[in-house]
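Visitor: quick one, what's the 3D model for this:
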Amino acid sequence: MRLELLLHFEEPFLIPYNYPRSLYSFLIHGIELGEEGISKRIHTNKKDVKFVASRLLPLGKVKKTEKGLLVEQGRVRLFVGSSAWPVLEALVNGLGSGLGELHIGERRLLEAEIKTAKTPKRLSGQRFRTLSPVSVYHNNPPNGFRSWDLSPVGQPNSPFEDESVVWKELVFRNLREKYLMVHGEPHEGDFGIEVFPRNVRSKMFRIKGVNVRAWEFEFRMWGDEEFLRVAWDMGLGMRNTHGFGMIEVM
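Guide: Below you'll find the model as predicted:
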């Protein structure tokens, strides 16, 4: 399930270019106001059902600044999805009770309008777009293990012979783990994904002092609808609670 949030913040409101940490803090605090126990589970238990968030999408006139996008009227759109209704319910309740207390940067939330977003009847074969990081640790002698941000189409300086294949394997593994969390049993079916290389772009973010490269791309995926629904509800790839991996129908 997915919610569409229309949020009004104090003006002037800035969407920072490096938004992941502030977005996560806003959402986890909102969930905490609605149900503290759910917030703690999300924050501390990596093997528990979580949520996926989109980027903050500005509404109205926008001006680019050195630090971010200045939204003149302070209004933004945000999508949040989860396979667990209690997570979304806690967020809805928290937004309702947290007006004036919840904030991004130094700007308080003044108003929140919440709607249920439409879910496609069929996902397999559809064309999508997302912004998603996928990272892996690999051996890098003599420096030991280091993190590498994988590209869905590969990179010239990659330590992997076929980086796009490794990327696909990790995306599939990540979705199987989410499926197990949601349904309580392993997924045994197939999964296919095709990335359109012409539209792939990379963006760098800093999260908890670590540089993270995410890739924005268009793609199609195939498989069992129940399995693909997990990608729709929970996100593709990693760091979904920080605003990555929400898939959008083209």
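Visitor: for the rest of this, base every contact and every neighbour count on C-alpha atoms.
Guide: OK.
Visitor: after the strand or helix carrying residue 221 comes which helix or strand?
Guide: For residue 221, the host element (DSSP states H and E) is strand 210-223. Reading on from strand 210-223 to the C-terminus, the next helix or strand found by DSSP H and E is helix 225-234.
Visitor: need the next SSE after that next one, C-terminal direction.
Guide: That would be, after helix 225-234 and using DSSP H and E, strand 248-249.
Visitor: centre of the chain to that next one, how far?
Guide: Computed by Cα atoms, centre = their mean, to the nearest Å, the chain-centroid distance of strand 248-249 equals 13 Å.
Visitor: contacts for that strand?
Guide: Strand 248-249 is contacted from outside by 126-130, using Cα atoms under 8 Å, 6 or more residues apart in numbering.
Visitor: between those, which sits nearest residue 110?
Guide: Nearest to residue 110 among the contacts of strand 248-249 is residue 130, at 28.9 Å by Cα to Cα.
Visitor: could you also give me the structure for this next sequence, so I can compare it with the first?
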Amino acid sequence: MRIRITLEPLKGRATLPIHYNSTLQAFIYRNLSPSISKSLHDKGEILGKRHFKLFTFSRILGKFKVKKNEILFVGPISIWIASPHINILESFATNFVKKEKIKLGKNFFHPFGVEVCTLKKIKGPIFIKTLSPITVYSTLLSSNGRKKTYYYSPFENEFSSIIKNNLIKKVALINSTSTLIETDENIKFSFKPIRVSKRNEHIINFKGTVIKAWSGIYELDAPQEFLLTAFDTGLGAKNSQGFGMIEKYEKINSVTNSSQ
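Guide: Alright, predicted model coming up:
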């Protein structure tokens, strides 16, 4: 499930840092109920040694201009938020609509509206477009024994295989009775870049950590349960930091005006 919120800046325009993922994440946590916010922020859900926070969000959609280290948004903006847990989205939407004004970064906005979107059926293969760029990485040991993070590109085989393995874990968390996770080696899965070039690579600073991620148009094929999970949780890693949100891509010539 996903919601799209629309906000109108009280002064007609709003300024945010270029690397605003952490600002947007804090905005989401701040507008959840205290109990949900604390549980989601502090622990999330655990599978083995991994902690998952099963929500994701888009880049900010709207008219904008880049000015040095800031982005100037002019007029209304919208943000997509997705999660397989309806209570998270209900909590946010309830708190959002109750407020006469709401703060994002150093700016105040009027909460303009909430749109709810539920995807119940989907069949692959499908074309998808990133609403926030996808990041895929491995932690490796360098020759001197120090840990090093290696970020993959969509043109490397590991990009697809790591996305698949990550989705298997998310499916297991959401539905422990799924029969698909018992035979994960035989799961039909493919993820191919369709309209992706070097310009789709993004370097994002999240609280001092430099993250490489990729936007663009891709073809995704997987069982329906995997596709629905991908839409609800995002693809790849760091979804709760604003990475990996996708939408179904219908028209090859359509363009969404976003800051991704």
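Visitor: if you count contacts, what does the strand holding residue 221 of structure 1 end up packed against?
Guide: Helices and strands touching strand 210-223 of structure 1, by 3 or more Cα pairs under 8 Å, 6 or more residues apart in numbering; DSSP states H and E, are strand 127-132, strand 145-149, strand 191-207.
Visitor: that one vs structure 2 - mean distance after superposition?
Guide: When structure 2 is overlaid, strand 210-223 of structure 1 sits 1.2 Å from its aligned residues on average, using mean Cα distance after the TM-score superposition for structure 1.
Visitor: which residues in structure 2 does that strand align to?
Guide: Under TM-score structural alignment, the match for strand 210-223 of structure 1 in structure 2 covers residues 209-222.
Visitor: compute the first-to-last residue distance for that stretch.
Guide: 32 Å (Cα to Cα, to the nearest Å).
Visitor: what are the buried residues along that stretch?
Guide: 211-222 (16 or more other Cα atoms under 10 Å).
Visitor: what does stretch 89-100 of structure 2 give?
Guide: Applying 16+ other Cα under 10 Å to stretch 89-100 of structure 2 flags 89, 91-93, 96-97 as buried.
Visitor: what about those residues, which are in helices?
Guide: 89, 91-93, 96-97 (DSSP state H).
Visitor: tell me which of those residues is nearest to residue 189 of structure 2?
Guide: Nearest member of those to residue 189 of structure 2, counting by Cα to Cα, is residue 89, at 28.6 Å.
Visitor: separation between the closest one and residue 55 of structure 2?
Guide: 9 Å.
Visitor: go on, residue 136 of structure 2?
Guide: Counting by Cα to Cα - residue 136 of structure 2 and residue 55 of structure 2 are separated by 17 Å.
Visitor: which residues are in contact with the closest residue to residue 114 of structure 2 other than its chain neighbours?
Guide: Take residue 114 of structure 2 and drop its neighbours on the chain: the residue closest to it by Cα to Cα, 6 or more residues apart in numbering is residue 5, 4.6 Å away. Residue 5 of structure 2 is in contact with 78-80, 111-115, counting by Cα under 8 Å, 6+ apart.
Visitor: which one of the helices and strands packed on strand 210-223 of structure 1 lies closest to residue 244 of structure 1?
Guide: From these, taking Cα to Cα, the stretch that ends up closest is strand 127-132, at 5.1 Å.
Visitor: any residues in contact with both of residue 89 and residue 55 of structure 2?
Guide: Joint contacts of residue 89 of structure 2 and residue 55 (Cα under 8 Å, 6+ apart) are 81-83.
Visitor: re the thing from before, secondary structure class for the residue nearest to residue 114 of structure 2?
Guide: Recorded secondary structure, residue 5 of structure 2: strand (DSSP: H, G, I helix; E, B strand; the rest coil).
Visitor: and residue 165 of structure 2, by the same measure?
Guide: Going by three-state DSSP: residue 165 of structure 2 is helix.
Visitor: tally of neighbours for the counterpart of it in structure 1?
Guide: Aligned by TM-score structural alignment, residue 165 of structure 2 pairs with residue 173 of structure 1. Residues lying near residue 173 of structure 1 (other Cα atoms under 10 Å) number 13.
Visitor: also the one 3 residues further on?
Guide: Number of residues near residue 176 of structure 1 (other Cα under 10 Å) recorded here: 21.
Visitor: can I assume it sits in a strand?
Guide: No: applying three-state DSSP, one finds residue 176 of structure 1 to be helix, outside a strand.
Visitor: deepest-packed of the helices and strands packed on strand 210-223 of structure 1, please.
Guide: Highest mean neighbour count among these (mean count of other Cα atoms under 10 Å): strand 127-132, with a mean of 21.
Visitor: so which elements touch it?
Guide: If contacts are counted by 3+ Cα pairs under 8 Å, 6+ apart, strand 127-132 of structure 1 sits against strand 210-223, strand 248-249.
Visitor: tell me which of the ones you listed lies nearest to residue 238 of structure 1.
Guide: strand 210-223 (9.6 Å).
Visitor: quick one, the closest one and strand 191-207 angle?
Guide: 160 degrees (axes from the mean of the first three to the mean of the last three Cα atoms, to 10 degrees).
Visitor: name the helices or strands packed onto the top strand by length along structure 2?
Guide: Longest strand in structure 2, counting residues (DSSP state E): strand 70-82. Applying 3+ Cα pairs under 8 Å, 6+ apart, one finds that strand 70-82 of structure 2 contacts strand 2-9, strand 13-17, strand 56-57, strand 61-67, helix 224-233.
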